[in-house]
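J.: sequence first, then the predicted structure, then my questions.
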Amino acid sequence: MIAKAVFTDLDGTLLNHDDYSYADALPAIEFLRNNHIPLILVSSKTRAEMADLCRELSITDPYVCENGSVIVLPKPWVAEFGVDTESLAEQSDCYLAYRGADRAAILSILKPLKSQFQFAGFSDMDVADVIDCTGLSEPAAMNAMRRDATEPLLWHSDGALLEQFAQFLGESKLQLLKGGRFYHVMAQCDKGDAVRYLLNIYQSHIGARVRSIALGDSQNDLKMLKAVDQAVVMPHPDGSYMSDKDLKGELHAPYMGAKGWRAGVEQALLQL
C-alpha cells in the first residue's frame, strides 16, 4: 500500500465560508482515519484555535499554525516517529517547531516602527477591539489573540507606505503577508516549508516516499499546493479559482467548503 498524507487549509476549504461547518467533510475524514492516512491541518489560525478543532475531529496528527510559523507535534506522535526533540520547544502535551522569530521578537521590531507608520496590531487591542474587527465570539477572539509567532495588524497609513514598511521588516528577516482582513507580520517562512518539514519526518520514519495531497483556496496556500504531489484548488465564493502558471496538474473541487473538500479529497486519492 502506498503511504499517503493530506494537508489542508481551513477557512473556505475544510470549513464552510459562511457557517464554518465541516459536517459535509466527515465521511472523507473518517475514510482517512480508517485507512491510516494522516490529515494535517495548515492554517493562519493560532494553536489555541486549532487545538479545539483537532479535539472535535479526533485528529492526533501534527498541525501547522499561523501560516507555517509554528508546527505543533503531539508528544505521542513524536515518540512514535522518533523525532529528535533537541531543537523543539517543549510544552505539556506537545512540542513546537518554530520556523523563525517568535512573537516577542516580532513585537520588539515593530515597536520603533510605530513612530513612522500608523498601524494597530493585536497586541494594541483588547478583546472587545478584536471582536469588533473580526466578528468572532469572545472565546474565539481570546484564542485568536493567543499567538506564538505572528502579529496580525490593521494598516492605517497611506497604502503607498506599505512597501517601505515591508522593506524595514525584510531587513529584520521578517515578511508582511496579506490576509483577508489583516496583514500578518511573521518570519520568512510559509505553509510550503511546514509541509516539506513534516513530509521529511514521515518519509524518514517509513523509509519510503509519501504521496501527498493538499487543498487550499487562496494565495497564502500556493506554496503548500506546490509542495505536494496532487494539489486541489477550492473555488472562491464567486465561483472562480486561484490560478498560477507554476501550479501544474491541479484538480478543481466542484463546490466551496466542506462539500467540495470531500469531493476533492476523494478525487485526489483516485489520482494518486
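T.: Nice, I can see it. Numbers count the residues shown, from 1 in each chain.
J.: when you work out contacts or count neighbours from here on, use the C-alpha atoms and nothing else.
T.: OK.
J.: just the strands from this protein, written as ranges.
T.: Counting by DSSP state E, one finds strands in the chain at the ranges 4-8, 39-41, 63-65, 70-74, 89-90, 94-98, 119-121, 150-155, 174-178, 183-187, 211-216, 230-233, 251-252.
J.: the fourth one packs against which elements?
T.: In this case it means strand 70-74. Strand 70-74 is packed against strand 63-65, strand 94-98, with contacts defined by 3 or more Cα pairs under 8 Å, 6 or more residues apart in numbering; DSSP states H and E.
J.: next: the last one.
T.: Counting by 3+ Cα pairs under 8 Å, 6+ apart, the packing neighbours recorded for strand 251-252 are strand 230-233, helix 257-271.
J.: put this beside the first:
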Amino acid sequence: MSMTNASESRVHLMVSTDLDGTLLDHHTYDWQPAKPGMEILESLSAPIIINTSKTYEEVIKLQSELGIQEPFVVENGSALYLPKSKYPHAHSEFEDGGNYWQITFGETRDAIVAAIHKLREQQGYTFIGFSDMTLQQLIEYTNLPEENAQLALQRRFSEPLIWQDSDSNYEQFKTTLEARNFKVIKGGRFTHVLGETNKGIAILWFKAYYEKLHKVPVDIVALGDSQNDIDMLKIADYAVAVRSPVHDYPEFITQGSTLKTQGFGPNGWTEAIQQITRVSK
C-alpha cells in the first residue's frame, strides 16, 4: 500500500472503527492489543469514533473502559451520539438525549421487528432474532458476560438475527425487506435488519459537521472486518480491512488508500494505525 505520511500532513485524522473482530478480539473481546494504536491517535488529537452494530448502552460502557469520550455511531449507522461536554451547542438535527445529542438516521426497532415477524409468519422463514431470545440464549450465542448481554438486548433501531434457512430464502427475505425501505446486512456474528442507513452515512455526516465546526480538513481512517463495514470502508480516505479468524476480508472498492492487516482484530488495528501514521513501535 502506498500512502501519504498522515502524521506529517496538515489534514486531521478521524478514525471510524468497528468493534467486534476489529478493535475487540473476535473471541475474547479483549482490546488491550489496540492500546498502542490508541496512544498514537491520542498524540495526534485524532478522535476515535466507534462505529458499531452494538447499542448505545454497550458503547457507553466500553468507552468508559477505554478511557475515551467521543461521538459514536450505533446499530450499523442508525444513530449518532455526541457528548454535550465536547459539543455543547445544539444543531438543528440534534435530539436531546441527556448527556448526549442524538441524530437518528434509521428506523425504530418496533417497526423492524413487526416487519420481520410478519414475513416469518407469512413465508415460514426459519430464523431467531434477539427479540426471540432469552438472556441465557444470547449469552450462549455470543459468549458475552451477563451484564454485557443485557446491554446488547437494549436495542432501539435494529434487530440482529441468526438466519437458519436456505440461501435462496435469505435473498428473498432480503429483497422483500429492501422493497419496504429496510436494510439487511451480514455482520461478523449476526444478520442485521435496520432502517435505510449504514455506517458510512453516519460518519460522513459527522465528518462534515466536524470540519465546519473546527474549520479543518479531515481524512477518515475506517477499520472493519465484516460485510456490514463495507459502506464505511468505501467512503474512507484510508480503508483498513482487519483480518478475521473466522471469515475472509470484506471485499470493497474505494478511491482511498487500502490496507489488509496481517494481524487479527486489535493486533491488526494497531498494525494499521502504525502504518498509516508511520509511527514505529
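T.: That came in fine, so what should we check first? Remember, predicted model here, so these are calculated numbers, not experimental data.
J.: where does the TM-score land?
T.: After superposition, the two chains reach a TM-score (TM-score structural alignment, normalised by the length of structure 1) of 0.89; 268 aligned residues with a Cα RMSD of 2.2 Å.
J.: picking up where we left off before, out of the helices and strands packed on strand 70-74 of structure 1, flag the one nearest D238 of structure 1.
T.: Minimum separation from D238 of structure 1 across these (Cα to Cα) falls at strand 63-65, 27.1 Å.
J.: now do the helices in the stretch 1-150 of structure 2.
T.: Along the stretch 1-150 of structure 2, the segments classed as helices by DSSP state H, counting those that start in this stretch run 35-43, 56-66, 109-123, 135-142, 146-152.
J.: mean neighbour count for those helices - can I get that in a markdown table?
T.: As requested, the helices of the stretch 1-150 of structure 2 are exported to a markdown table (neighbours: other Cα atoms under 10 Å):
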| stretch | mean neighbour count |
| --- | --- |
| helix 35-43 | 17 |
| helix 56-66 | 15 |
| helix 109-123 | 15 |
| helix 135-142 | 14 |
| helix 146-152 | 16 |
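J.: quick one, which of those helices gets closest to K207 of structure 2.
T.: Evaluated over these, closeness to K207 of structure 2 peaks at helix 35-43, with 16.7 Å, by Cα to Cα.
J.: mean per-residue distance, that closest one versus structure 1.
T.: Aligned to structure 1 and superposed, helix 35-43 of structure 2 gives a mean residue distance of 2.1 Å (mean Cα distance after the TM-score superposition for structure 1).
J.: picking up where we left off before, let me know which of the helices and strands packed on strand 70-74 of structure 1 is tucked in deepest.
T.: strand 63-65 (a mean of 27; mean count of other Cα atoms under 10 Å).
J.: mean per-residue distance, that strand versus structure 2.
T.: Once fitted to structure 2, strand 63-65 of structure 1 is off its aligned match by 1.0 Å on average (mean Cα distance after the TM-score superposition for structure 1).
J.: neighbouring contacts of that strand?
T.: The contact list for strand 63-65 of structure 1 (Cα atoms under 8 Å, 6 or more residues apart in numbering) reads 40-47, 50, 70-73, 191, 194.
J.: do stretch 124-131 of structure 1 as well
T.: Identification of contacts with stretch 124-131 of structure 1 by Cα under 8 Å, 6+ apart yields 122, 136-138, 141-142.
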